[in-house]
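K.L.:
Have a look at this fold, sequence not included:
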């Protein structure tokens, strides 16, 4: 089985590996050894291991590998409704992938100054924001801080895409922070300082059915 590498990093890994082989074949041992080292480093940098997803249907999954920095009450930047905000600082050594916190549809995507000229909510300043809606009608919002360098963000998901629980959204860059807004009625079990893994660890759980059921027939 091949070593699992994120799609965004394959060209760098394969290209460097081929350069290493060619360099060694031409007898440049030191340069070839250096390129082999770089190829291995890139392989580890862009690793993307498959992880078991917890069975809880309404469980809120960690969107990235990292440490929970803070939990507080806030307002969802897309819906304007009360929410609970969870900030996660990515681990310095990755993985750097971004995963969906719940099965949902991407209803809005905002990258101020690049993909959109509209003035964003102040909470999204310098960030790429994604708004999701679950089948139960719950809103979850996600934002990547783009103010940290080096910045290498690749999120090919488009508005209208339906994404499964814990499924990969793309590459989230190196060592930044990820903010998740969940409904204020959600139960949040994560605690500041907790280390979490994307798509594998639970941050909490959404409440039950939200959408109003059809009115019962009158007798």
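P.N.:
Yes, it's here. What you see is a predicted model, and the numbers here were worked out from it, not measured in a lab.

K.L.:
can we go C-alpha only for contacts and neighbour counts from here?
P.N.:
Will do.

K.L.:
Please, where are all the strands along this protein?
P.N.:
Secondary structure of the chain (DSSP state E): strands located at 59-61, 66-75, 82-90, 97-99, 104-110, 127-133, 139-145, 153-154, 162-163, 168-172, 177-183, 187-188, 195-196, 202-205.

K.L.:
Of all those strands, which one comes closest to residue 50?
P.N.:
strand 168-172 (10.0 Å; CA to CA).

K.L.:
Check what contacts that closest one and list those residues.
P.N.:
Identification of contacts with strand 168-172 by CA atoms under 8 Å, 6 or more residues apart in numbering yields 6, 8, 96-100, 144, 152-157.

K.L.:
still on that earlier bit, reformat the strands of the chain as TSV; add mean neighbour count.
P.N.:
Listed next are the strands of the chain as TSV, based on neighbours: other CA atoms under 10 Å:
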stretch	mean neighbour count
strand 59-61	26
strand 66-75	18
strand 82-90	22
strand 97-99	25
strand 104-110	20
strand 127-133	22
strand 139-145	23
strand 153-154	16
strand 162-163	18
strand 168-172	21
strand 177-183	25
strand 187-188	18
strand 195-196	20
strand 202-205	20
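
K.L.:
this is the other structure I want to compare:
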């Protein structure tokens, strides 16, 4: 397992501290019933920023899900970030999913590309090309190229990516985070064999999206 911090994502610590202090102050000044909505906000923030460790499948050739959520696309498209035909598999994350992003394969990062954009519903196909997004293009030791793209959503307003060109990633390794609802698009070689279909629920790292 690759797990660099406690079970609550470090990105959430300021939000948790702030909501907890506000809830305590309101409870002290006005009582628990008045403060109940604030405590509900605190619980929501707590569940949103959970980031549990995950076992990493050892199957050779497996391409792992980079995010928790629901499959909303499995289709042949053009990968605009690596300029090639590709199989795209998209994972939509709602506000109740874990939002830590994990590497789907082992490899070396060729490029990291950020694009400003809109914040339309990430469940829509046009979000892949119109929304704010951050693409990581990675080359595996076997000569395969995999592109994974963090896409902001209607509520998501902050994409966090902690890797740069030249870095190496191991599958299952945590590389980024998206705050408050979004999607991740994965572009694979056209000969990759999908292991999921539209509507499937997937978990970051533990679910195999496809196989080389």
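P.N.:
It's in. All values derive from a computational prediction rather than experimental measurement.

K.L.:
still on that earlier bit, which one of the contacts of strand 168-172 of structure 1 is nearest residue 192 of structure 1?
P.N.:
residue 144 (18.6 Å).

K.L.:
Just give me the match in structure 2 for the closest one.
P.N.:
Applying TM-score structural alignment, one finds that residue 144 of structure 1 aligns to residue 150 in structure 2.

K.L.:
what's near enough to touch its match?
P.N.:
133, 134, 135, 159, 178, 182, 183, 184, 185.

K.L.:
Structure 1: which residue goes with the fifth one?
P.N.:
In structure 1, the residue paired with residue 178 of structure 2 according to TM-score structural alignment is residue 172.

K.L.:
give the contact list for the spatially most central residue of structure 1.
P.N.:
Closest to where the C-alpha atoms of structure 1 average out (CA atoms, centre = their mean) is residue 98, at 2.2 Å. If you count contacts by CA under 8 Å, 6+ apart, residue 98 of structure 1 has them with 63, 64, 168, 169, 170, 171, 172, 198.

K.L.:
Around the second one, how many other residues sit close by?
P.N.:
Think residue 64 of structure 1. Around residue 64 of structure 1 there are 31 other residues, counting by other CA atoms under 10 Å.

K.L.:
Next up, the contacts around it.
P.N.:
88, 90, 95, 96, 97, 98, 99, 178, 196, 197, 198, 199 are the contacts of residue 64 of structure 1 under CA under 8 Å, 6+ apart.

K.L.:
got a markdown table for these, with distance to residue 205 of structure 1 too?
P.N.:
Shown next, in a markdown table, are the contacts of residue 64 of structure 1 (distance: CA to CA, whole Å):
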| residue | distance to residue 205 of structure 1 |
| --- | --- |
| 88 | 17 |
| 90 | 22 |
| 95 | 24 |
| 96 | 24 |
| 97 | 22 |
| 98 | 19 |
| 99 | 16 |
| 178 | 18 |
| 196 | 15 |
| 197 | 16 |
| 198 | 15 |
| 199 | 14 |
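
K.L.:
which non-adjacent residue is nearest the match of residue 144 of structure 1?
P.N.:
Spatial nearest neighbour of residue 150 of structure 2, excluding adjacent residues (CA to CA, 6 or more residues apart in numbering): residue 184 at 4.7 Å.

K.L.:
got it, and residue 83 of structure 1?
P.N.:
residue 184 (4.2 Å).

K.L.:
cool, residue 47 of structure 1 as well?
P.N.:
residue 5 (4.5 Å).

K.L.:
quick one: the counterpart of that neighbour in structure 2 from residue 162 of structure 2, how far?
P.N.:
Under the alignment (TM-score structural alignment), residue 5 of structure 1 pairs with residue 8 of structure 2. Distance of residue 8 of structure 2 to residue 162 of structure 2, computed by CA to CA, to the nearest Å: 18 Å.

K.L.:
Which of these two has more residues huddled nearby?
P.N.:
Taking neighbours as other CA under 10 Å, residue 8 of structure 2 and residue 162 compare with residue 8 leading, 16 against 8.

K.L.:
ok, so of the contacts of residue 150 of structure 2, who is nearest residue 27 of structure 2?
P.N.:
residue 178 (30.9 Å).

K.L.:
Skipping adjacent residues, who's closest to the closest one in space?
P.N.:
Using CA to CA, 6+ apart and skipping residues adjacent in sequence, the residue nearest residue 178 of structure 2 is residue 159, 4.7 Å away.

K.L.:
Let me see the contact set for the one you found.
P.N.:
Residue 159 of structure 2 neighbours (CA under 8 Å, 6+ apart): 133, 134, 150, 151, 152, 176, 177, 178, 179.

K.L.:
Can you convert the residues you listed into JSON lines and add a column each for distance to residue 22 of structure 2?
P.N.:
Below are these laid out as JSON lines (distance: CA to CA, whole Å):
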{"residue": "133", "distance to residue 22 of structure 2": "32"}
{"residue": "134", "distance to residue 22 of structure 2": "33"}
{"residue": "150", "distance to residue 22 of structure 2": "32"}
{"residue": "151", "distance to residue 22 of structure 2": "31"}
{"residue": "152", "distance to residue 22 of structure 2": "28"}
{"residue": "176", "distance to residue 22 of structure 2": "28"}
{"residue": "177", "distance to residue 22 of structure 2": "25"}
{"residue": "178", "distance to residue 22 of structure 2": "24"}
{"residue": "179", "distance to residue 22 of structure 2": "21"}
